[in-house]
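Participant: Quick one, fold the following:
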Amino acid sequence: MPLLYSFGKITVGNAMILGWRPRVEGLENIPKSGGAIFASNHLSVADELFLGATVPRHLAFWAKSDYFDGTGLRGRFNRFIMEGLGAIRVDRSGGRAALGAFDAAIPALKAGDMVVVYPEGTRSPDGKLYRGRTGAARLAVGAGVPIIPVGVIGTEKIQPIGQPYPKLVGWGKATIKFGKPIEAAGRPDDRTALRVLTDEVMAEIQKLTGQEYVSRYAPTKPQKDDDPAA
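Facilitator: Next up, the predicted model:
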């Protein structure tokens, strides 16, 4: 686990646990070693904070390339933070550059790291669960690692869209559930197979959260934490 990430778990992570007392279920489903993808619903910016606080191992999150390429003191500081946290660099200019995130994630997964993906591609605008995009399935098959479905409940009340930081709304309002791993090694990587695997993952997430499922993609209005690996 990167040193800065460990420091963050001790400080920010413990603050999240003590301040909001999230309910956590299914920790036994998290592998003690080896790579894995956490595929989660997405209700709030706080989702990443709660996942980082509750998962005992290192989670590699995505970070836009701007945080790595900045100049001056601020640019060096941002690069130090991102590299220290073990973040995966993403170029959002599209095309081949955007696929660099996958190029970076697959070796990390094969080396035993764990990566978070939000298959909906963006935060849910209304609390419903939208159709998943196939990025998580493509990554899992490419790296030969399992997908762990994750259901997050209540974080949209702790940090609603537009709220710059989590607010104290009372203890016990957030729940994080980890489902049983879905094996992806050896599965075909054609479009149909990836869609089947993605739908399987989304069905498991829906079981964990109880959200109403919408069989279309979520609106793609840009948000600063949209998942580039969707």
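Participant: going forward, measure contacts between C-alpha atoms and count neighbours the same way
Facilitator: Noted.
Participant: How about the longest helix anywhere in the chain, which residues are buried there?
Facilitator: Of all segments of type helix in the chain, defined using DSSP state H, the longest is helix 191-209. Buried residues in helix 191-209, defined by neighbour count with 16 or more other C-alpha atoms under 10 Å: 194-195, 197-206, 208-209.
Participant: and which of these is nearest to Leu129?
Facilitator: Closest approach to Leu129 among those (C-alpha to C-alpha): Gln206, at 7.2 Å.
Participant: mind checking how far that closest one is from Ala39?
Facilitator: Using C-alpha to C-alpha, to the nearest Å, one gets 12 Å for the distance from Gln206 to Ala39.
Participant: which residues in the chain form helices?
Facilitator: Using DSSP H, helices in the chain cover 3-8, 14-20, 46-54, 66-69, 72-85, 95-98, 100-110, 135-143, 155-158, 191-209.
Participant: Would you mind finding the most buried of those helices?
Facilitator: helix 135-143 (a mean of 25; mean count of other C-alpha atoms under 10 Å).
Participant: To check against the first, give me the structure of this:
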Amino acid sequence: MKSHKAESSASWFYWTARFVCMVLFKVGWRLSVQGAENVPLSGSVIFSSNHRSYADPPLVSVSCPRPIHFLAKKELFRFRPFGWLITNLNSHPLNRKSGSGGVKEMQRLLAQRCGVLVFPEGKRHKSPGLGSAKPGVGLLAIKTKTPVVPIYIHNSDLMGYFKKLTVVYGSPISPEGFSSYQDFADRVLSEIQDLRKRFLKQ
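Facilitator: All right, here's what the predicted structure looks like:
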């Protein structure tokens, strides 16, 4: 696995892949971004979004004003063009049979003051709306004392129909005062749900 430098540094491969994806999303799907001013530009931070499509990590990567690291199941790296793309967008292969390996990798990245992407639902949720929260994002935030930026991604599951894509960033949520991983994960998902409701009312 390749190593990554701390905080906001990223290779020219990252910025090249990010630029290519941004052009693709802007031209093909009229990507728009709301609330980017809510993103802390330095220090460790957890980004947490709804998850409807394999395109969600690249969407967050290109819409965020700072580099983001994320985990992806190792099977996605088998298709070399896609594997090259997500690797150069700071993706790390995850063996889902390895137990706590993913959490340890995220903790390592946060200790280096990086931004990481975690899906509170734990996996893709194909039904309309949001699924239920898993405790993983709560565990990571509370153990590392790291704020979470909630994100709502609109229409990533309908990219085949060339629907307009939107990524909405909310205000950071502090894990301070929470002891239950599940309670904090529920809070994060509730904030994403609120972002979704406000967006759909626009």
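Participant: Can you lay out the buried residues of helix 191-209 of structure 1 as a markdown table showing distance to Thr175 of structure 1?
Facilitator: Compiled in a markdown table, those are given as follows (distance: C-alpha to C-alpha, whole Å):
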| residue | distance to Thr175 of structure 1 |
| --- | --- |
| Leu194 | 29 |
| Arg195 | 28 |
| Leu197 | 25 |
| Thr198 | 23 |
| Asp199 | 23 |
| Glu200 | 22 |
| Val201 | 19 |
| Met202 | 18 |
| Ala203 | 18 |
| Glu204 | 16 |
| Ile205 | 13 |
| Gln206 | 14 |
| Leu208 | 10 |
| Thr209 | 9 |
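Participant: Tell me which two of those residues sit farthest apart.
Facilitator: Leu194 and Thr209 (22.6 Å).
Participant: Just tell me what Ser63 of structure 2 corresponds to in structure 1.
Facilitator: In structure 1, the residue paired with Ser63 of structure 2 is Thr54, using TM-score structural alignment.
Participant: residue with max distance from the center of structure 1?
Facilitator: Within structure 1, Gly72 marks the point farthest from the mean C-alpha position, 29.7 Å out by C-alpha atoms, centre = their mean.
Participant: need the contact list for that one.
Facilitator: With contact set as C-alpha atoms under 8 Å, 6 or more residues apart in numbering, Gly72 of structure 1 has no partners.
Participant: residues in structure 2 aligned with the lengthiest strand in structure 1?
Facilitator: The longest strand of structure 1 (DSSP state E) is strand 147-153. The alignment of strand 147-153 of structure 1 onto structure 2 (TM-score structural alignment) spans residues 148-154.
Participant: Check the spacing between the residue nearest to the spatial centre of structure 2 and Pro57 of structure 2 real quick.
Facilitator: Nearest residue to the geometric centre of structure 2 (C-alpha atoms, centre = their mean): Leu117, 3.2 Å. In this view, Leu117 of structure 2 and Pro57 of structure 2 are 8 Å apart by C-alpha to C-alpha.
Participant: which neighbours do the two share?
Facilitator: Phe70.
Participant: and Asp183 of structure 2, what pairs with it in structure 1?
Facilitator: Residue correspondence to structure 1 (TM-score structural alignment): Asp183 of structure 2 is matched to Val196.
Participant: I figured Leu43 of structure 1 was touching Gly127, is that so?
Facilitator: Yes. Here Leu43 of structure 1 lies in contact with Gly127, judged by C-alpha atoms under 8 Å, at a distance of 6.6 Å.
Participant: Name the residues contacting each of these two.
Facilitator: Glu156.
Participant: which of these two has more neighbours?
Facilitator: Taking other C-alpha atoms under 10 Å, Leu43 of structure 1 and Gly127 do not tie; Leu43 has more neighbours (24 against 17).
Participant: Now which residue in structure 2 aligns to that one?
Facilitator: By TM-score structural alignment, Leu43 of structure 1 lines up with Arg52.
Participant: What distance do you get for Ile147 of structure 1 to Gly121 of structure 1?
Facilitator: If you go by C-alpha to C-alpha, the gap between Ile147 of structure 1 and Gly121 of structure 1 works out to 16 Å.
Participant: Have a look at the two and say which one is more surrounded.
Facilitator: Ile147 (31 against 26).
Participant: wait, what's in contact with the more buried one?
Facilitator: So Ile147 of structure 1 contacts 36-39, 136-137, 140, 181-184, 201 (C-alpha under 8 Å, 6+ apart).
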